[in-house]
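Asker: Next come a sequence and a model predicted from it.
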Amino acid sequence: MSRAKPAPLNVFVIDELREFRRLIGEGRLLSEADFRRKRMVAPNRLARLKASGSVFSVDVDGSAFYPTFFIDPTYNRRRLERICRMLWPAPPNERIFFLTQRSGALGAITPLQALAEDENYKRLLVLAHGWASEYSRTVVTIHDGKFSAKAKLPLVCTGVDEIDPRVNIFLRARNALHDGGNLSPERQYPPYPRLRAATVFITCETLPGTKTDREARLDVRVARGQAYSTALFESGIGQDMAPVIVSDDDDIVTVVRKVLDSNRR
């Protein structure tokens, strides 16, 4: 007997809490205890799955509830969990919507249905990556001068990139400053200045919201053909970065790019 197709989850409603309660009543959202029992997973294993983004839950009345598609044998579990890890930057309710709504990019099938066939799954990987990246962006600002808590330094350049916040912070910052990217000012006319000292802030913005987290500050100093940099992370940990060879003709944006290139692995 063929399985009946579940109706799409309508999470974009005025009363989201009422919608989730309806799904609980229909058995399409499970309590953690029921989910662990049906998935046959221990609490510590479930915690690791959630931490990695492989599974997720929504909060209803202060308790975690899990979508039943995580225990449905219809769907390729390995592929589903990989997609869910990609969707991690988005809020859980948005992830449910993405997975259960038909997509024109997938030929009017849902991402869950796309898991079954190789070509559809390849298209889904591309779609999921682009969709999830819209929920988080890394912002890099470069300022003229040595950092001072009492002084507002002149802004030289701002770079922005939509990228998964779990990616290495220096790689994200470098992507935000890449040539031809989303830079302001976008043209080097007049050229960016050649500076002996600069302060760089790396910030992660989570959408929608927007929630802003200052992740790190780089103190950059140029002397005798080399750039010396120290990173101070939000946790309070400092890191001296390896000196980088620079040219007398390098403007400060080029210098910062070289510093990030040497530390993004």
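Answerer: Structure received. As the structure is a computational prediction, the values presented were derived from the model and not from experiment. Numbering: from 1, shown residues only.
Asker: From here on, just use CA atoms for contacts and neighbour counts.
Answerer: Noted.
Asker: Okay, helices next: where are they in this structure?
Answerer: Using DSSP state H, the helices of the chain run over 16-25, 32-39, 43-52, 77-86, 92-100, 111-114, 118-133, 169-176, 252-261.
Asker: Reformat the ones you listed as TSV; add distance to residue 246 and mean neighbour count.
Answerer: Supplementary listing: the helices of the chain in TSV, determined by distance: least, Cα to Cα, whole Å; neighbours: other Cα atoms under 10 Å:
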stretch	distance to residue 246	mean neighbour count
helix 16-25	54	15
helix 32-39	55	15
helix 43-52	39	14
helix 77-86	37	18
helix 92-100	44	19
helix 111-114	47	22
helix 118-133	33	16
helix 169-176	17	23
helix 252-261	7	21
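Asker: which stretch among the ones you listed comes nearest residue 188?
Answerer: Put simply, out of the helices of the chain the one that sits nearest residue 188 is helix 252-261, at 10.0 Å, with distance taken as Cα to Cα.
Asker: OK, contacts around residue 118?
Answerer: For residue 118, no contacting residues are found, by Cα atoms under 8 Å, 6 or more residues apart in numbering.
Asker: ok, it to residue 92 distance?
Answerer: According to Cα to Cα, to the nearest Å, residue 118 stands 26 Å off from residue 92.
Asker: ok so, going back, go through the helices of the chain and name the closest to residue 62.
Answerer: Between residue 62 and the helices of the chain, the shortest separation by Cα to Cα is 11.0 Å, and it involves helix 16-25.
Asker: try this one side by side with the last:
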Amino acid sequence: MIFWDEIEQRALAARRQMVRSGELLSEDEFREQLNVSAGHFARMVARGSVFTIEVDCVDYYPSLLSAPNIDLKRLHAVCRILSPAPPSCRLGYLSSRHANIGGTSPIEALRDESQYRLLRRMAHAYAAEWSRTSVTIYVGRHQNEPSDTEPTLTAIDEVDPRVNIWKRTVGALQSGGYIHPCGPYPRAPVATVFIARHPAGQARATSEARIDVSVVDGIARAVIAIHEGPTYELDSIQVANEESIVDVVLRFAVAARKSESKSR
């Protein structure tokens, strides 16, 4: 048995023990403890207020999420924040003590207003660790991300995938979390930008958008193609001689973020 197989077997044995001990409940048992209707329960699951742990191809619910002596409204709100993380990691987070919330556990932090506010901030930070947004810029026009061309820029940032795509894009370009190369960047008449979301682990990246940028006679234009969504053009912008193609892309990303904010 190889190392990772052994780890999986131990984890499965631990989950089976949790079922036997009542730490994991069937849906009927769990819903009975919560005392909610089937419709309300379905909405809770859809929103991420509660989550399941799979054991032998059967979904169980952590009894912790229905404990009678806990502020469940606050607990379920924290669960929604944590939803980008895998279910087992969410349960581990809720069950462990954390230095960044004063060495206490999330369950204990629910009892105090200031601790609860701190917990929410730290939970957001934890959730962001499970997803990265990448922004990759290539000189030239490309329908799909090329494998034989070096990008002009690759920027990556850890951020909650539920955050608006353009806010994440601007954050990646400005954060310095990972930006390569660090410049200087060229001016270019044509460029293509690919924006993707990368779940933690070995899961495949999800393409989110492509921006086709062109610069002619000091005027830049950008056409945005959202994955499985509409294609639209942003208002053109005037470009100074000293602005690189990365500067232009950042300006369009900021414009896209502002445009979406106004349309809400």
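Answerer: Received, thanks. All of these numbers come straight from a predicted model, not from anything done at the bench.
Asker: Superposing both, give me the TM-score.
Answerer: These two chains, once laid on top of each other, score a TM-score of 0.86 by TM-score structural alignment, normalised by the length of the second structure; 251 aligned residues with a Cα RMSD of 2.2 Å.
Asker: Save the helices of the first structure as CSV, and put in distance to residue 161 of the first structure too.
Answerer: Formatted as CSV, the entries for the helices of the first structure read as follows, by distance: least, Cα to Cα, whole Å:
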stretch, distance to residue 161 of the first structure
helix 16-25, 31
helix 32-39, 36
helix 43-52, 23
helix 77-86, 17
helix 92-100, 21
helix 111-114, 25
helix 118-133, 9
helix 169-176, 5
helix 252-261, 14
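Asker: Show me what residue 105 of the first structure lines up with in the second structure.
Answerer: Taking TM-score structural alignment as the criterion, the aligned counterpart of residue 105 of the first structure in the second structure is residue 100.
Asker: wait, its match sits on residue 122?
Answerer: Yes: with contacts counted by Cα atoms under 8 Å, residue 100 of the second structure reaches residue 122, the gap being 7.1 Å.
Asker: could you list every residue that touches whichever residue in the second structure pairs up with residue 212 of the first structure?
Answerer: Taking TM-score structural alignment as the alignment basis, one finds that residue 212 of the first structure is matched in the second structure by residue 205. By Cα under 8 Å, 6+ apart, the contact set of residue 205 of the second structure is 196-199.
Asker: quick one: which of these is nearest to residue 234 of the second structure?
Answerer: Comparing these against residue 234 of the second structure with Cα to Cα places residue 196 closest, at 19.9 Å.
Asker: And the closest one? What does it align with in the first structure?
Answerer: Under the alignment by TM-score structural alignment, residue 196 of the second structure pairs with residue 203 in the first structure.
Asker: And that match, how close does it get to residue 233 of the first structure?
Answerer: Distance of residue 203 of the first structure to residue 233 of the first structure, computed by Cα to Cα: 11 Å.
Asker: Need the overlap of contacts for these two.
Answerer: 215-216.
Asker: who has more neighbours, those two?
Answerer: Regarding residue 203 of the first structure and residue 233, a neighbour count based on other Cα atoms under 10 Å identifies residue 203 as having more, with 20 against 15.
Asker: Quick check: the more buried one touching residue 139?
Answerer: Yes: Residue 203 of the first structure sits in contact with residue 139 when judged by Cα under 8 Å, with a separation of 5.1 Å.
Asker: Residue 134 of the first structure pairs with which position in the second structure?
Answerer: Checking TM-score structural alignment: residue 134 of the first structure goes with residue 129.
Asker: Same question for residue 156 of the first structure.
Answerer: Under the alignment defined by TM-score structural alignment, residue 156 of the first structure corresponds to residue 152 in the second structure.
Asker: For residue 59 of the second structure, see how far away that match is.
Answerer: Relative to residue 59 of the second structure, residue 152 of the second structure is positioned 46 Å away (criterion: Cα to Cα).
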